[in-house]
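Undergrad: with the input below, show me the fold.
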Amino acid sequence: MHYYQFNIADYQSHTKHLTPIEDICYRRLLDWQYLHEKPIPNDMKSMCRLLVLKDYQEDVEQILNEFFVLTDDGWINQRAFDEIQSYIFQEENNQLREDGEKNRIRRHREERKKLFADLREAGVVPKWDILMGPLRELHKQHCNKTKTGNVDTCNAPVTEQERACNAPAMAITNNQEPLTNNHKPEDITHTVYPSQQSREPTPAASVCLELKKIGIIDLNPAHPKLLMLIEAGATIDEFMHAARTAKDKGKGFAYVLGIVKSQRAEAAQAKGKVLQGTIPKQKKWKKFSGFDYVNGGDGYGNKREQCDDDSRTIEGHLVNDIP
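TA: Below you'll find the model as predicted:
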C-alpha cells in the first residue's frame, strides 16, 4: 500500500503521552507494515537498522509492546492489519471486475465488428457511432432476411411443403420405390441459394458509399430526408457535389442533405422564371480615366481626335456631351 487514511484526532488521542522519539518509532513501524503489507519481523536489531533507528532499540521495543501484537509471523498492529486485509480484498474484487469488464468489452467489439461487416456486405453503411440496439435491428432487417419476391428463404420457418435451404429440391411421390439413375436431366431442378443471388445495393446505400469515398463518415442510409430526396429524383452527382462542399467546411452528413434539399427547393421556385436559350451579351462600359485624357488620350485608352471647330470628340461624341 502506497496510501492509507490517517485520522489525526484518533492518532493524537492514543499517542499524546509518547516522547518525540517514540512517536517517530511508531510512525515508521506503521509505515513499514502498510508499505510491505505483512507483519514486522521479530528481529529487533535488523528492524532497527531498516528503520534507521539503531540507536533507539529500546524505544522501538517499547512501541512494539504497547501498540503491536506478536504473532507467529511477526509483530502486527491490529488496526493496520484490518486496513491491509480490506485493501487486499478490494484489490481482488477490482481485478475480477476489471477482467469481467475487459471480456465484456471484447465481446461487444467483436459483435459490433461482425454486424458492420455483414451490413457492408449487404450494401448498407451504418453511422459510425450508431448504438448497438439500432445496429442489431438494422442487421436483422438487412442481413437476417434474404427475400425472393414475397417469400422468405433460409430464415423463414420450414413447413411440410417447404424445403430446407441446404436440401436439394426433390419431387414428392406417393410410391415407396427406391430412386434409380434413369432420371431425365429436366426432372432435376436447381435451387438458387441466397449466397448465389446478386446483392445490388439500394439507392440510399449507393449514395452513402460514394459519400464515404469523399470523406463523409456519419452516414445513415435509412435517414428519412435522404430517402425523401432520392424519391424526389435527387441524383448521386447532386449528393457528391454537396458532399465536397460540406467536406471543405468540415460539416457532416446532415449538412449534405440540407444542401441538396435547398438546391432542389430553389430550383422548384425558379421553375418558369429561368431565361430560355443563350444569355445575350451585355455591353461593357469602360471607366473614364482622367490620367489618360490629360496625356492626350480620349479617357478610355484610345487616341484622341481633334475637330475643325476645336471641339474634341470621343468615339464620335462631343466631349461636352459625355454624361
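
Undergrad: only C-alpha atoms for contact and neighbour calcs from this point on.
TA: Will do.

Undergrad: my reading is that residue 5 lies in a strand. Confirm?
TA: No. In this structure, residue 5 is coil, not part of a strand, as judged by DSSP: H, G, I helix; E, B strand; the rest coil.

Undergrad: for the chain, which segments count as strands?
TA: Secondary structure of the chain, counting by DSSP state E: strands at 69-71, 74-76, 146-148, 151-153, 305-306, 312-314, 317-318.

Undergrad: mind listing what's buried along the second one?
TA: Within strand 74-76, the residues scored as buried using 16 or more other C-alpha atoms under 10 Å are 75-76.

Undergrad: and that strand, what does it pack against?
TA: Secondary structure elements in contact with strand 74-76, counted by 3 or more C-alpha pairs under 8 Å, 6 or more residues apart in numbering; DSSP states H and E, are strand 69-71.

Undergrad: residues in contact with the strand it packs on?
TA: Strand 69-71 is contacted by residues 42, 75-78 when judged by C-alpha atoms under 8 Å, 6 or more residues apart in numbering.

Undergrad: would a markdown table of these with distance to residue 33 be doable?
TA: Formatted as a markdown table, the entries for these read as follows, by distance: C-alpha to C-alpha, whole Å:
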| residue | distance to residue 33 |
| --- | --- |
| 42 | 13 |
| 75 | 9 |
| 76 | 8 |
| 77 | 8 |
| 78 | 11 |
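
Undergrad: so which elements touch the helix ranked longest in the chain?
TA: Among the segments of the chain that qualify as a helix by DSSP state H, the longest is helix 78-121. Helix 78-121 is packed against helix 20-36, helix 132-142, with contacts defined by 3+ C-alpha pairs under 8 Å, 6+ apart.

Undergrad: between it and helix 20-36, how many degrees?
TA: 30 degrees (axes from the mean of the first three to the mean of the last three C-alpha atoms, to 10 degrees).

Undergrad: and the angle from helix 78-121 to helix 132-142?
TA: Here the directions of helix 78-121 and helix 132-142 differ by 30 degrees (the same axes, to 10 degrees).

Undergrad: please give me the structure for this one as well, since I'd like to look at both together:
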Amino acid sequence: MHFYMFNPADFNNSARHLSLPERAIYRDLIDMYYHSEQAIDTSDIDRLARRLLCTSAEYRASLEYVLDEFFVKRGKRHHHHRIDREIKNYKFKNSHTNVTQAVTPSHTHVTSDVTQGHANIDVTMTAAERQRKSRQDKRKMIDDLTNIGVSVDSSIKLTDLRELHASH
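TA: Sure thing, here's the model as predicted:
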C-alpha cells in the first residue's frame, strides 16, 4: 500500500505510555506492515532490528517490547489484527472496482443469512464484502420474484424484500 489512514488519537491512546524511541519503533513497524502488506517477519530478529535502526541494546529491547505488546506472533511473523483487516479491505476494494463506497474499518462483522432469516457472525468478512454480498442477495431475491411474476420496486427496503421473498 502506498497510502493508509492514520488516526493520531487512536495512536496516542494506544501508545501514550511508550517512551519516545518505543513510539518511533511502533510507527516504523506500522509503516513497514502497510508498505509490505504482510505481517512483520521476525524469523531473523537481528535483520529486522537493523532495518528499523535498532542497533543499540536499549533499542533492541524496545523493539521486542513493542512487538510483544501490540502484535501477535503466529509462526515466524507478528500480526496486528487491525492492520490485517484494513489490508484485507484495501485488497478487496481494489480487486472489485464496482464497489464505489469507501471501505472503512468496522468493529462489527455481521452478515445476513437470507435463507435462514437470521444474522451470522463472520469475522472474516470485511465491510466491503458484506456490502457486496447484501447487494447480490437483494438482486437475487428481486430476480426470483420477477421470474414468478411478482413486480418489485428496486428501491424496496431489504427487510420488506425479505418478507416478500419468504411469502412467495
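
Undergrad: overlay them and tell me the TM-score.
TA: Structural agreement between the two chains, given as a TM-score (TM-score structural alignment, normalised by the length of the second structure), stands at 0.54; 97 aligned residues with a C-alpha RMSD of 1.8 Å.

Undergrad: follow-up on the earlier one: winner for burial among the helices and strands packed on helix 78-121 of the first structure?
TA: Per-stretch averages of neighbours, counted by mean count of other C-alpha atoms under 10 Å, single out helix 20-36 among those, with a mean of 17.

Undergrad: which other residues reach that one?
TA: Counting contacts by C-alpha under 8 Å, 6+ apart, the residues outside helix 20-36 of the first structure that touch it are 1-2, 4, 15, 39-40, 51, 53, 59-60, 63, 76-77, 80, 84.

Undergrad: returning to what we had before: now the helices and strands packed on helix 78-121 of the first structure as TSV including distance to residue 228 of the first structure?
TA: Conversion of these to TSV gives the following (distance: least, C-alpha to C-alpha, whole Å):
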stretch	distance to residue 228 of the first structure
helix 20-36	68
helix 132-142	19
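
Undergrad: for residue 263 of the first structure, find the nearest of the ones you listed.
TA: When those are ranked by distance to residue 263 of the first structure, counting by C-alpha to C-alpha, first place goes to helix 132-142 at 30.3 Å.

Undergrad: relative to the second structure, which residues correspond to the closest one?
TA: Here helix 132-142 of the first structure fails to align to any part of the second structure, judged by TM-score structural alignment.

Undergrad: among the contacts of helix 20-36 of the first structure, name the buried ones.
TA: The neighbour-count criterion (16+ other C-alpha under 10 Å) marks 39-40, 53, 59-60, 63, 76-77, 80, 84 among those as buried.

Undergrad: out of the contacts of helix 20-36 of the first structure, which is nearest to residue 266 of the first structure?
TA: When the contacts of helix 20-36 of the first structure are ranked by distance to residue 266 of the first structure (C-alpha to C-alpha), residue 2 comes first, at 69.0 Å.

Undergrad: would you mind measuring from the residue nearest to that closest one when sequence neighbours are not counted to residue 45 of the first structure?
TA: Using C-alpha to C-alpha, 6 or more residues apart in numbering and skipping the chain neighbours, the partner closest in space to residue 2 of the first structure is residue 35 (6.0 Å). Spatial separation of residue 35 of the first structure from residue 45 of the first structure under the definition C-alpha to C-alpha, to the nearest Å is 20 Å.

Undergrad: which other helices and strands contact the helix of greatest length in the second structure?
TA: As far as residue count goes, and with DSSP H defining each element, the longest helix of the second structure is helix 127-147. If contacts are counted by 3+ C-alpha pairs under 8 Å, 6+ apart, helix 127-147 of the second structure sits against helix 81-95, strand 110-113, helix 158-167.

Undergrad: for the shortest one, grab the matching residue range in the first structure.
TA: It refers to strand 110-113 of the second structure. Taking TM-score structural alignment as the measure, the first structure aligns no residues with strand 110-113 of the second structure.

Undergrad: whichever helix or strand comes after that strand - contacts with which helices or strands?
TA: Scanning forward in sequence from strand 110-113 of the second structure by DSSP states H and E, the next helix or strand is strand 118-121. Using 3+ C-alpha pairs under 8 Å, 6+ apart as the contact criterion, the neighbours of strand 118-121 of the second structure among helices and strands are strand 110-113.

Undergrad: show me what the strand it packs on is packed against.
TA: If you count contacts as 3+ C-alpha pairs under 8 Å, 6+ apart, strand 110-113 of the second structure packs onto strand 118-121, helix 127-147.

Undergrad: for residue 71 of the second structure, find the nearest of the ones you listed.
TA: Comparing those by their distance to residue 71 of the second structure (C-alpha to C-alpha), the top pick is helix 127-147, with 22.8 Å.

Undergrad: so the closest one corresponds to what in the first structure?
TA: In the comparison with the first structure, helix 127-147 of the second structure aligns to no range at all (TM-score structural alignment).

Undergrad: rewinding a little: reformat the helices and strands packed on helix 127-147 of the second structure as TSV; add distance to residue 10 of the second structure.
TA: What follows is these, written out as TSV (distance: least, C-alpha to C-alpha, whole Å):
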stretch	distance to residue 10 of the second structure
helix 81-95	12
strand 110-113	24
helix 158-167	34
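
Undergrad: looking at these, which is nearest to residue 128 of the second structure?
TA: Distances from residue 128 of the second structure to each of those were compared using C-alpha to C-alpha; the shortest belongs to helix 81-95, at 6.7 Å.

Undergrad: over in the first structure, find the residue span that closest one aligns onto.
TA: Helix 81-95 of the second structure falls opposite residues 78-92 of the first structure when the two are matched by TM-score structural alignment.

Undergrad: mean deviation of that stretch from the second structure?
TA: After superposition onto the second structure, stretch 78-92 of the first structure sits on average 0.8 Å from its aligned residues (mean C-alpha distance after the TM-score superposition for the first structure).

Undergrad: can you list the residues that contact that stretch?
TA: 1, 30, 33-34, 37, 68-69.

Undergrad: tell me which residues in it are buried?
TA: Burial within stretch 78-92 of the first structure, assessed by neighbour count using 16+ other C-alpha under 10 Å, is assigned to 80-81, 83-84.

Undergrad: mind giving me a markdown table with the residues you listed and columns for distance to residue 98 of the first structure?
TA: Putting these into a markdown table (distance: C-alpha to C-alpha, whole Å) gives the following:
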| residue | distance to residue 98 of the first structure |
| --- | --- |
| 80 | 26 |
| 81 | 25 |
| 83 | 22 |
| 84 | 21 |
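
Undergrad: for residue 63 of the first structure, which non-adjacent residue is closest in space?
TA: Of all residues not flanking residue 63 of the first structure in the chain, residue 26 sits nearest, at 6.1 Å (C-alpha to C-alpha, 6+ apart).
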